[in-house]
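A.B. asks: would you be able to build a 3D model of this:
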Amino acid sequence: MTMLTVWGRANSSNVQAVMWAIGELGLPYERHDVGHKFGGNDKPEFLAMNPNGTVPVVRDDGGEPLWESAAILRYLAWRYGEPPFWPAELAARAHVDKWAEWAKVEVAASFAKPVFWRVVRTAPADRDPQALDKALAVLGKKLDIAEAQLSRHAYLAGDDFTLADVQFGHILYRYFDIDIARPDRPALSGYYDRLTQRPAYREHVMVSYEDLRVV
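C.D. replies: All right, here's what the predicted structure looks like:
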């Protein structure tokens, strides 16, 4: 089997999504800490792989560098995934991809900077409680959609664990761990509990983010 090389720090949310998928797929890899306190993402050799200077970057057996976590996840699913994680039938695959895209564009984007950055990566004196309340209200509407879906199915795209769960579930460790008000969503909570039983989730997603905290 080929070897994946991953550039990106373990406590990057986007790196965590990619590493979780790698773990679920049982793929061999080596990972290099890059970004934040490790630096390196502004060096010419890194920018030659990803001119954005962002992580993760992945190379599969020395091939073309891949960046943007959602594109990397789809690549891994296409090359290494098997049904039901990545269905063979087009309509079923598009259904999974639909929920994966929703999780990235609607949920992760509504959580990362509007909520997580305000709570963890902003000094207490600079936090804006009203802005946080508004951001939580926006996020809550997205999570209500997930709650409805998870009330009918064990996983986000249906009754099987799929790529959509990687794209959605990787933010939930931080969502349930940080100091915010969380309305009761029993289906979402039960779903998160199921994710925490997965070894790859515990290894790659349930990672301390204390190095990111601004005090």
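A.B. asks: from here on, contacts and neighbour counts on C-alpha atoms
C.D. replies: Will do.
A.B. asks: buried sites along stretch 133-142?
C.D. replies: 135, 136, 138, 139, 140, 142 (16 or more other Cα atoms under 10 Å).
A.B. asks: report the contact partners of the fourth one.
C.D. replies: It refers to residue 139. Residue 139 is in contact with 107, 110, 111, counting by Cα atoms under 8 Å, 6 or more residues apart in numbering.
A.B. asks: Proceed likewise with the subsequent sequence, for comparison:
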Amino acid sequence: MQLYGKPTSINVRKVLWTLAELDINAELIPCGSGFAPIDTAEFRQLNPNVLVPVLQDGDFVLWESNSICRYLVRKSGHPTLLGSNLQQMAKVEQWMDWQACELNPAWRYAFMALVRQHPDFSDPAAITQSAQQWQQKLQILDAELAKTGAYICGNDFTLADIVLGLSLNRWLQTPLSDRLELPHLAAYQQRLAQRPAAQQFCFNGVA
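C.D. replies: Reported below is the predicted structural model:
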């Protein structure tokens, strides 16, 4: 099994964290910005979107990080990472989709401006709006954690916590001037940080 991707990428680290939780060995083939180029005909055969990560399992090739993570859990037969019944599975995937479709668009402008310092993201008003929307989304997460008292879908650590944990780390690493105090998120971060795989691939100072 091979995993193509930049080891500092948030989406690649999502898969690396999942592999570690499942104790699955995969060869990491570093590629992407700063590593081997991916804008090549050979890589386009793996992923026509020219993005990482890409998983190759024998003759089977899969892209999109959340799909890769779900595939790995189903392949391993892990009893709880994807939920242990239909409704729990739906909740896990609900929060994974929320992270991709609601949370990610909220933080993109502020992150690209404040961390990456990309010249295309320099509008102060847009930065402020993005930061506000980002923290509004995190208030939703904080309120849900107040209900569960543990992980986002209840007592069990799941794939949803992997994708949300990485997003939480990104928020903590971004120099926001008006960072909210979100106590349930703070306690959640401490629970996640106790996991060896999280220490290796999530809370390691890389945004």
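A.B. asks: and which of the buried residues of stretch 133-142 of the first structure is nearest residue 94 of the first structure?
C.D. replies: residue 142 (20.2 Å; Cα to Cα).
A.B. asks: which residue comes closest to that closest one once chain neighbours are left out?
C.D. replies: With sequence-adjacent residues excluded and distances taken as Cα to Cα, 6 or more residues apart in numbering, residue 142 of the first structure is closest to residue 107, at 6.1 Å.
A.B. asks: distance of residue 157 of the first structure relative to residue 184 of the first structure?
C.D. replies: According to Cα to Cα, to the nearest Å, residue 157 of the first structure stands 22 Å off from residue 184 of the first structure.
A.B. asks: looking at those two, which one has more neighbours?
C.D. replies: Remark: of residue 157 of the first structure and residue 184, residue 157 carries more neighbours, 23 against 9, as counted by other Cα atoms under 10 Å.
A.B. asks: in the second structure, what residue corresponds to that one?
C.D. replies: Alignment note (TM-score structural alignment): residue 157 of the first structure maps to residue 153 of the second structure.
A.B. asks: ok, residue 79 of the first structure next?
C.D. replies: So, by TM-score structural alignment, residue 79 of the first structure is matched to residue 75.
A.B. asks: ok, residue 50 of the first structure next?
C.D. replies: In the second structure, the residue matched to residue 50 of the first structure (TM-score structural alignment) is residue 47.
A.B. asks: how many neighbours does its match have?
C.D. replies: 19.
A.B. asks: residues contacting it?
C.D. replies: When contacts are counted by Cα under 8 Å, 6+ apart, residue 47 of the second structure touches 54, 63.
A.B. asks: state the distance from it to residue 165 of the second structure.
C.D. replies: Residue 47 of the second structure is 26 Å from residue 165 of the second structure, by Cα to Cα.
A.B. asks: residue in the first structure paired with residue 63 of the second structure?
C.D. replies: Residue 63 of the second structure maps onto residue 67 in the first structure, by TM-score structural alignment.
A.B. asks: could you do residue 134 of the second structure as well?
C.D. replies: For residue 134 of the second structure, the residue aligned by TM-score structural alignment is residue 139.
A.B. asks: buried ones in stretch 200-207 of the second structure?
C.D. replies: Going by 16+ other Cα under 10 Å, stretch 200-207 of the second structure has these buried residues: 201, 202, 203, 207.
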